[in-house]
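Participant: Please find the sequence and the predicted model below.
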Amino acid sequence: MSDTARNVVLVSIDSLRADHCGFLGDDRGLTPTMDHLASTGTSFEAAVAPGPQTFSSMPAAFTGHHRELGSLDEYFGDTHWERRLTAIDDHLGRYTSVAEQFQELGYSTAGFSPNPWTSTASGFDRGFDHFADLAGESDDSWIRRLAGGVPGVDDSNKAVELTLNLLTGSSFFTPWESYYGQIEAVREQLSEPYFLWVFLLDTHYPFLPARKHRHEQSFYGMISSALRSEKVMRGRAQTMSDRTCESMQRSYRDSVRSVDSFLDRLRTDLADDDPAMIVHSDHGESFSDHGNYGHHHRQLYEENVHVPYIVNDGRCEATITDPTSLATIPEVALSIARYGRFEPGELTDAPAIATSECGTNRAIRDRQFKYLEHDGEPSLFELPLDPEEERDVSSEYPERCAESRSRLDRVQRHRLEMAAVSKAARVVAGSDRRL
């Protein structure tokens, strides 16, 4: 480690699409802070999320290793939700996380997460001296107790539930303002050098930004569109009206403004610490693109896996156009910690691969082509000519498809072999030894 070890801040943003960021081509002025960080740092213009959902993306972004593919049935738990948490925890127990590696380097570490898939229940607290599990905070607030005691008020009703979530900040809605004070207090306790990780949930459905961030949407429109879109965005219905979708996207854009405001405040408040900042989204979001909504469909089109990824260390300014996986985040962060710098050109050698949780959907991309498999059905898109992925050219390039499929198969076999070796080693050692 260098004599002048840098403080490192990692900010993970839920569900932020790349095409809503100015430095990636958007012209609506939603992300001035991110745009500044990109222009004075390193931006990865073709960053690829390891998966289309938090639980398939963040484990790789935190360890540098993709999750093992396959059924969740082998994992402990009475419900699908519990088995998924166990699977994530198993992955983070198998590989040393970025936080644990910072801790081994002598860093003070602190993490904040309101997302249950990146919580103590899933093992994301490993390696943190202080971990604020905002997803585990009790919903037993005075507002809920009061509502539960009012005759005729059914707090399981979707309209009532959404209103209570808005008031209490719960159930995938925890605005960053509600815990920013905790971040400030913990920062005062951290010794330098430190590693600080913050997960932002504001751009995750139901998109309920605070009033000061609502430039396009009214309060009524925000609540109304959230209620009308709820079944579709949760994967329990197929479509919504154009009017509802357009209104919901206004709420989403205001949510993007909200997370950019967080970055501006954090950057300002930590200016004296001069941290290297790494900012990324865990995956994107669909708004009727390819007939999909949200991310529960688990497909791997660009709206769901093309994400913003910025590294601003005050030393390197570059624009990387080659596809780069978020699985490179630990390598980047730890290179800055050890040597005070990183080499962005060395991060694009590995294939940029995205997979759904159980492997039914797979994608691999290079500078020109993106190969996808959805439930075994292949398709190929020439992204420079077809960024919207509207024209399947797989029949024109059968050899390219075969090569991509073979490469995905090799990577998948390697992941399964590494998982088997790791499990066997842990059984033999009878300990929690990890790779």
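Facilitator: Everything's here; your move. Numbers count the residues shown, from 1 in each chain.
Participant: When you work out contacts or count neighbours from here on, use the C-alpha atoms and nothing else.
Facilitator: OK.
Participant: Give the buried residues for stretch 189-205.
Facilitator: Neighbour-count burial for stretch 189-205 flags 190, 193-205 (criterion: 16 or more other Cα atoms under 10 Å).
Participant: of all the residues you listed, which two lie farthest apart?
Facilitator: Across those, the two members that end up farthest from each other (Cα to Cα) are Pro193 and Tyr205, 34.9 Å apart.
Participant: Dead centre of the protein: give me the residue that sits there.
Facilitator: In the chain, the C-alpha nearest the mean C-alpha coordinate belongs to Asp282, at 1.7 Å (Cα atoms, centre = their mean).
Participant: okay but that one is in contact with Asp14, surely?
Facilitator: Yes - when contacts are counted by Cα atoms under 8 Å, Asp282 is listed as touching Asp14 (5.5 Å).
Participant: quick one: the strands in the stretch 101-250 of the chain?
Facilitator: With DSSP state E, counting those that start in this stretch, the ranges of strands along the stretch 101-250 of the chain come out as 108-113, 130-133, 194-200.
Participant: want to compare, so here's the second one:
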Amino acid sequence: MDGDQPRNLVLVTVDSLRADHCGFVDPESELTPTIDRFASDGVSFTDAIAPGPRTPSSVPVVFTGEFMSDDDDWTMADWQGRQRRIARHMKRFTHLSERLQRRGYETAAFTANPWTTRESNFDFGFDDFFEISADSDDISSSDLSNSTLFKLADWGFESIPGDPVGWSSKKEWFSQWTGYFHLIQSKLRELSEPFFLWVFILDSHQPYITPRQYREECSAWEMYYSILRYWYGEISDDEIPPHAREMIGRTYRDAVRSVDAFVESLFEATDEHDPITVFFSDHGEALGEHGSFGHKQTLYEENVRVPFFVHNAGLTDEVDEQLPLRALPRMLTDLVDPGDFDPRTYTRPFVVSQTENNRSRAVRTERWKLVTDGTNETLYDLASDPDETTDVHAEYDDVASSLRAVVRRHDATQAEKERTGRVAEELVAEGRV
């Protein structure tokens, strides 16, 4: 591409990838040699923080740069209600995809996550939008996974009357990048430059289904046994026997290896287009820490600290300051504009994360983290207690007080934005603007 032309841009989102399983964040990890290589060749952020511990509390914020407002009717059990809440948020704010589309970019998305769909208005700003799911009209069922085991499981569970394990609602989480990667390659051949391509993969999301060629620690039966441990009942540390706990950790590590292979394949496929590539995870994943597995409504480090790097932006750097993921829309806009890219422009001394419907909030500095639900609060010293095992609120009340003030300012800002938004919506409804 001519140097005077806008750069192509690729955004890679990986579901549930822990920061400490990537070697460029934690050198003790050897799971991600490809990710580490591209991170070291570009700008790596070793302390990136997600706005929430789950996709519904994270990705809508990442795409818009704005936290979601409260919803009095919200419940965890109401899947459709949660989707509608996301859809309202995505309709209210301009997406990063819309910003790039307005700058003349051809835009395309492949998303395997069921929270980021047309139903939740994530297709706004995309010329082509592909949902990778079991009931999607965008792909054939054969593209969901090329695993023989998956196809056998699908046939077997579908033949059982009554769907006793809930397979019909769970199988969309079994998508593997190897099943639909040819669709991404095909779309790359069609895109006009400059283009923006977003790919959101689920491979490190539970149930950690990994193609055979990337499994190094678990056999097929161990992988599927781990899945069943998740499916039967609410998972907590005291319900998992030691052998199953270790098995879940091994299956997750194999899933991370598959993610690394995906990154290698995507970089090879996009190499001729010379794009700037931004890579991050939407949130982390618990593997027994604090008595839980997966990503529940908690704000511990394993849930909100994520890997993040920018590759091929004309700069090599390692940034240790805190990066809030909600800075992404501004970062992408800056990356496609002429001028120097300053990665530290997007870091912040205080970073706020919150659970769905803002029931619990955390404010984090490089050393401290205060977690509060409005009634109870806990203070952690991340420097001396990175595992967040001890509340030091009593010893450092002055620190807790200052961080509490940050939370109050955050809450007040969000309340003012909500009031302004309601007024604007009323004016539009009345035809006055």
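Facilitator: Structure's in. What do you need? Owing to the predicted nature of the structure, the values given are computational and were not obtained by experimental measurement.
Participant: And the TM-score between them?
Facilitator: Between these two chains, after superposing, the TM-score reads 0.90 (TM-score structural alignment, normalised by the length of the second structure); 420 aligned residues with a Cα RMSD of 2.7 Å.
Participant: hang on, the earlier thing: any figure for the gap between the residue nearest to the centre of the first structure and Asp392 of the first structure?
Facilitator: 26 Å (Cα to Cα, to the nearest Å).
Participant: repeat for His36 of the first structure
Facilitator: In this structure, His36 of the first structure and Asp392 of the first structure are separated by 36 Å, where distance is defined by Cα to Cα.
Participant: Could you do Arg67 of the first structure as well?
Facilitator: When distances are taken as Cα to Cα, Arg67 of the first structure and Asp392 of the first structure turn out to be 28 Å apart.
Participant: same thing with Ala402 of the first structure?
Facilitator: Applying Cα to Cα, one obtains 15 Å for the distance of Ala402 of the first structure from Asp392 of the first structure.
Participant: Tyr205 of the first structure too?
Facilitator: According to Cα to Cα, Tyr205 of the first structure stands 30 Å off from Asp392 of the first structure.
Participant: And Met248 of the first structure, by the same measure?
Facilitator: Relative to Asp392 of the first structure, and taking Cα to Cα, Met248 of the first structure is found at 29 Å.
Participant: the more surrounded of these two?
Facilitator: Taking Met248 of the first structure and Asp392 together and counting by other Cα atoms under 10 Å, Met248 has the greater number of neighbours (27 against 14).
Participant: residues in contact with the closest residue to the more buried one other than its chain neighbours?
Facilitator: Here the nearest residue to Met248 of the first structure in space, its sequence neighbours aside, is Ser225; by Cα to Cα, 6 or more residues apart in numbering that works out to 5.3 Å. The neighbourhood of Ser225 of the first structure, defined by Cα atoms under 8 Å, 6 or more residues apart in numbering, consists of Thr244, Cys245, Ser247, Met248.
Participant: redo that, cut-off 6 Å
Facilitator: Applying Cα atoms under 6 Å, 6 or more residues apart in numbering, one finds that Ser225 of the first structure lies in contact with Thr244, Ser247, Met248.
Participant: Going along the chain, name the strands of the stretch 1-150 of the second structure.
Facilitator: Taking DSSP E, counting those that start in this stretch to define them, one finds strands in the stretch 1-150 of the second structure at 9-14, 43-49, 106-111, 128-131.
Participant: Give me the neighbour count for the nearest residue to His306 of the first structure once chain neighbours are set aside.
Facilitator: For His306 of the first structure, the nearest residue in space outside its immediate sequence neighbours is Val48; the separation is 5.0 Å by Cα to Cα, 6+ apart. Residue crowding around Val48 of the first structure was assessed by other Cα under 10 Å; the count is 31.
Participant: Alignment lookup: Val48 of the first structure to the second structure.
Facilitator: In the second structure, the position corresponding to Val48 of the first structure is occupied by Ile49, as judged by TM-score structural alignment.
Participant: Please name the residues that touch Ile86 of the second structure.
Facilitator: By Cα under 6 Å, 6+ apart, the contact list for Ile86 of the second structure reads Ser120.
Participant: and of the strands of the stretch 1-150 of the second structure, who's closest to Ala327 of the second structure?
Facilitator: With Cα to Cα as the measure, strand 43-49 is the member of the strands of the stretch 1-150 of the second structure nearest Ala327 of the second structure (10.4 Å).
Participant: helices and strands around the closest one, which ones?
Facilitator: For strand 43-49 of the second structure, the elements it packs on are strand 305-311, strand 317-319, strand 323-324, judged by 3 or more Cα pairs under 6 Å, 6 or more residues apart in numbering; DSSP states H and E.
Participant: Which positions in the first structure sit opposite the longest one in the alignment?
Facilitator: Spelled out, that is strand 305-311 of the second structure. Residue span in the first structure matched to strand 305-311 of the second structure, by TM-score structural alignment: 306-312.
Participant: Next, the buried residues of that stretch.
Facilitator: Within stretch 306-312 of the first structure, the residues that count as buried by 16+ other Cα under 10 Å are His306, Val307, Pro308, Tyr309, Ile310, Val311, Asn312.
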